[in-house]
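A.B. asks: take a look and give me a structure for this.
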Amino acid sequence: MTSEPVALLASPLDQWPPSWSPSGVIFDCDGLLVDTESQWVALQDEYLARHGASLDPMTRRAITGRAAEQVVLTIAGVVGKDPHLVGEELVAAHREHIGERLSPLPGALEALRAMAAVRPVAVASNSPRDLLDAKLDGLGIAGVVDASIAIEDVREPKPAADMYLAAARALDADPADCLGFEDSETGAEAALAAGLQLIAVPSIPGQRPRSPRRLESMADPVLSSWIAGWELRR
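C.D. replies: Model prediction:
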């Protein structure tokens, strides 16, 4: 069942830079820290093309950032194959290539490390645990984040709020006092449903995540200046 989008409320992020600072920070991974989301989308498009099929723009927009199971079901319906077989083929191809090149998105790791130096941070991803751990290890941040939440750790994946609520609990922080970073519409709805203060940094064409603040990249100079003014709370 698809829930109604959460209404945008007044946020400390309405002011830029904010006078507020968070108790904890929760990051998405794919498409936010590292350019794996575009690789995953490209792999899906290649798979569809081999079967003489494609996704219309609205369907592509709707499934971006969703759990792999939802993506697989959608693609299986388009190509007319058994979802289990499609899942095996797509996920196997993704696992085969995930470690070949992990390209951090501009400013992402620098911002994460700067925030982690003064506040507890977590990563919350719709990825399976083994893939999430591989990405955090490959990016060199496994020892930097205080907690990571994978799809196996929650009852419902994004766009449900579960993942962000679990991450806030892991940081011992009130979700409303947490700053979230997301790139996708799916992830943004999850963060908003959990009550986070959200900054969207979309990296996939066609994604227009709702949030009180949107940046072109994590290398935003105002973001960097704001983080530099946070006091130590660890």
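
A.B. asks: going by C-alpha atoms from here, please, whenever you check contacts or count neighbours.
C.D. replies: Fine.

A.B. asks: where does residue 225 sit: helix, strand or coil?
C.D. replies: Following DSSP: H, G, I helix; E, B strand; the rest coil, residue 225 is assigned to helix.

A.B. asks: so how far is residue 111 from it?
C.D. replies: Residue 225 sits 10 Å away from residue 111 when distances are taken as CA to CA, to the nearest Å.

A.B. asks: which one's more surrounded, those two?
C.D. replies: Remark: of residue 225 and residue 111, residue 111 carries more neighbours, 18 against 11, as counted by other CA atoms under 10 Å.

A.B. asks: next structured bit after the host helix or strand of the more buried one?
C.D. replies: Per DSSP states H and E: residue 111 is located in helix 108-116. Following helix 108-116 in sequence order, the next helix or strand is strand 121-124 (DSSP H and E).

A.B. asks: packing partners for that following strand?
C.D. replies: strand 24-27, strand 147-149, helix 162-170 (3 or more CA pairs under 8 Å, 6 or more residues apart in numbering; DSSP states H and E).

A.B. asks: quick one: list the elements packing against the shortest one.
C.D. replies: I take that to be strand 147-149. So strand 147-149, by 3+ CA pairs under 8 Å, 6+ apart, packs with strand 121-124, helix 162-170.

A.B. asks: and this one, so I can compare the two:
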Amino acid sequence: MRVLVFSDLHANWEALLAMQAVERKPDATLFLGDAIDFGPDPLLSVRWLRKNVHYGVRGNHDNALATGMDCLCEEEYGDLALATREYTARTLGPEEISYLGELPLEVYVNLGGACFYLTHAAPSNHLFKYLNVAMAREEELIEEMAGIEADIIFLGHTHIPAIRKVEDIYLVNPGSLGQPRHGIPSATYAVWEDGELAIRHVDFDRTLTQRKLSLLPLEPGQIQRLQDILERGL
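C.D. replies: I've put the predicted structure just below:
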């Protein structure tokens, strides 16, 4: 059985197409939240999610659009989130916004004889905590894992891919499909296949995404920053 897991799409249609071209017909597709903000194609992205995702959870940006709450993202990205959310709110219809708002904050999934736990940020704080799986102290991870009855814990939010095993449980962050911030400008996602885990990288048409960003109703400086993040992967 092959399970595809991705997070932090951020309305990047080209990255989604690139992943789909490589990972054809997985047995299940799991989404860890943040469909929107920062990217130029929210409508295409959400429609794809509604059609193709078997299990998903809500991210802080999805929650902000659906509820009007602050997304509480890192300070350097706050104005970019707000500016693109205004565009997103005008672009999505009520059905798409309701879909994002109705995604659960956490979910357990049993597939292929394994139990997966999904949430966007962390078990202790589903939407907002930045938990760096690779760098966190083991004691902190053990605290986060308390009460979670699963073989694998899947998290997103940091945009930094990592796989780490703590006390016989794997913690996996697939990174960001739509806005990589790990220093390499390739989209990342995770694959679980018959008990084996892997982080995979895929190149996407950054130039086209950057061109679309240039057409958004944003300040020139904001457009440039969004384009630069895609170019550098930071």
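
A.B. asks: TM between them?
C.D. replies: Taking TM-score structural alignment, normalised by the length of structure 1 as the basis, the two superposed chains have a TM-score of 0.32; 134 aligned residues with a CA RMSD of 6.0 Å.

A.B. asks: report the buried residues of stretch 190-202 of structure 2.
C.D. replies: Residues of stretch 190-202 of structure 2 classed as buried by neighbour count (16 or more other CA atoms under 10 Å): 190-192, 197, 199, 201-202.

A.B. asks: so of those residues, which ones are in strands?
C.D. replies: 190-192, 197, 199, 201-202 (DSSP state E).

A.B. asks: tell me where structure 2 has strands.
C.D. replies: Ranges of strands in structure 2, per DSSP E, are 2-6, 28-31, 55-56, 106-111, 114-119, 152-154, 162-166, 169-173, 187-193, 196-202.

A.B. asks: to residue 208 of structure 2, which of these lies closest?
C.D. replies: strand 187-193 (14.6 Å; CA to CA).

A.B. asks: rewinding a little: reformat the strands of structure 2 as CSV; add distance to residue 95 of structure 2.
C.D. replies: As requested, those are exported to CSV (distance: least, CA to CA, whole Å):
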stretch, distance to residue 95 of structure 2
strand 2-6, 22
strand 28-31, 18
strand 55-56, 16
strand 106-111, 21
strand 114-119, 22
strand 152-154, 27
strand 162-166, 33
strand 169-173, 29
strand 187-193, 27
strand 196-202, 30
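
A.B. asks: need the nearest residue in space to residue 28 of structure 2, chain neighbours excluded.
C.D. replies: In space, and not counting its chain neighbours, residue 28 of structure 2 is closest to residue 3: 4.9 Å by CA to CA, 6 or more residues apart in numbering.

A.B. asks: for residue 221 of structure 2, give me its contacts.
C.D. replies: By CA atoms under 8 Å, 6 or more residues apart in numbering, the contact list for residue 221 of structure 2 is empty.

A.B. asks: any idea how far residue 80 of structure 2 is from it?
C.D. replies: In terms of CA to CA, residue 221 of structure 2 sits 10 Å off from residue 80 of structure 2.

A.B. asks: what's the answer for residue 60 of structure 2, then?
C.D. replies: Counting by CA to CA, the gap between residue 60 of structure 2 and residue 80 of structure 2 amounts to 14 Å.

A.B. asks: those two: which is more packed in?
C.D. replies: residue 60 (26 against 20).

A.B. asks: can you pull out the helices in structure 1?
C.D. replies: For structure 1, helices defined by DSSP state H occupy the ranges 36-50, 57-63, 68-79, 83-98, 108-116, 129-139, 162-170, 185-194, 221-228.

A.B. asks: out of those helices, the one nearest residue 26 of structure 1 is which?
C.D. replies: When the helices of structure 1 are compared by CA to CA, helix 162-170 sits nearest residue 26 of structure 1, at 7.0 Å.

A.B. asks: next, the angle from the closest one to helix 185-194.
C.D. replies: Counting by axes from the mean of the first three to the mean of the last three CA atoms, to 10 degrees, helix 162-170 of structure 1 points 50 degrees away from the direction of helix 185-194.

A.B. asks: straight-line length of stretch 89-96 of structure 2, end to end?
C.D. replies: Termini of stretch 89-96 of structure 2 sit 10 Å apart (CA to CA).

A.B. asks: hang on, I meant stretch 212-226 of structure 2
C.D. replies: One end of stretch 212-226 of structure 2 sits 11 Å from the other (CA to CA).

A.B. asks: and stretch 214-222 of structure 1, by the same measure?
C.D. replies: With CA to CA applied, stretch 214-222 of structure 1 spans 12 Å between its terminal residues.

A.B. asks: how deep is the residue lying closest to residue 110 of structure 2 once chain neighbours are set aside tucked in, by neighbour count?
C.D. replies: Closest residue to residue 110 of structure 2 apart from its sequence neighbours, by CA to CA, 6+ apart: residue 116 at 6.2 Å. Other residues lying near residue 116 of structure 2 total 19 when counted by other CA under 10 Å.

A.B. asks: wait, residue 116 of structure 2 sits on residue 152?
C.D. replies: Yes: with contact defined as CA atoms under 8 Å, residue 116 of structure 2 reaches residue 152; the gap is 5.0 Å.

A.B. asks: before we move on, the earlier item: and the helices and strands packed on strand 121-124 of structure 1, which is most packed in?
C.D. replies: The highest average neighbour count among those, using mean count of other CA atoms under 10 Å, belongs to strand 24-27 at a mean of 27.

A.B. asks: wait, residue 168 of structure 1 sits on residue 178?
C.D. replies: Yes: between residue 168 of structure 1 and residue 178 there is a contact at 7.2 Å, judged by CA under 8 Å.

A.B. asks: overlap in contacts of those two?
C.D. replies: 24, 26.

A.B. asks: just the helices of structure 1: most buried one?
C.D. replies: Greatest average neighbour count among the helices of structure 1 goes to helix 185-194 (a mean of 26), per mean count of other CA under 10 Å.

A.B. asks: elements contacting that one?
C.D. replies: Against helix 185-194 of structure 1 (3+ CA pairs under 8 Å, 6+ apart) you get helix 57-63, helix 162-170, strand 178-182, strand 197-200.

A.B. asks: could you check the angle strand 178-182 makes with that helix?
C.D. replies: 170 degrees.

A.B. asks: and the end-to-end length of stretch 111-123 of structure 1?
C.D. replies: Across stretch 111-123 of structure 1, the terminal residues are separated by 13 Å (CA to CA).
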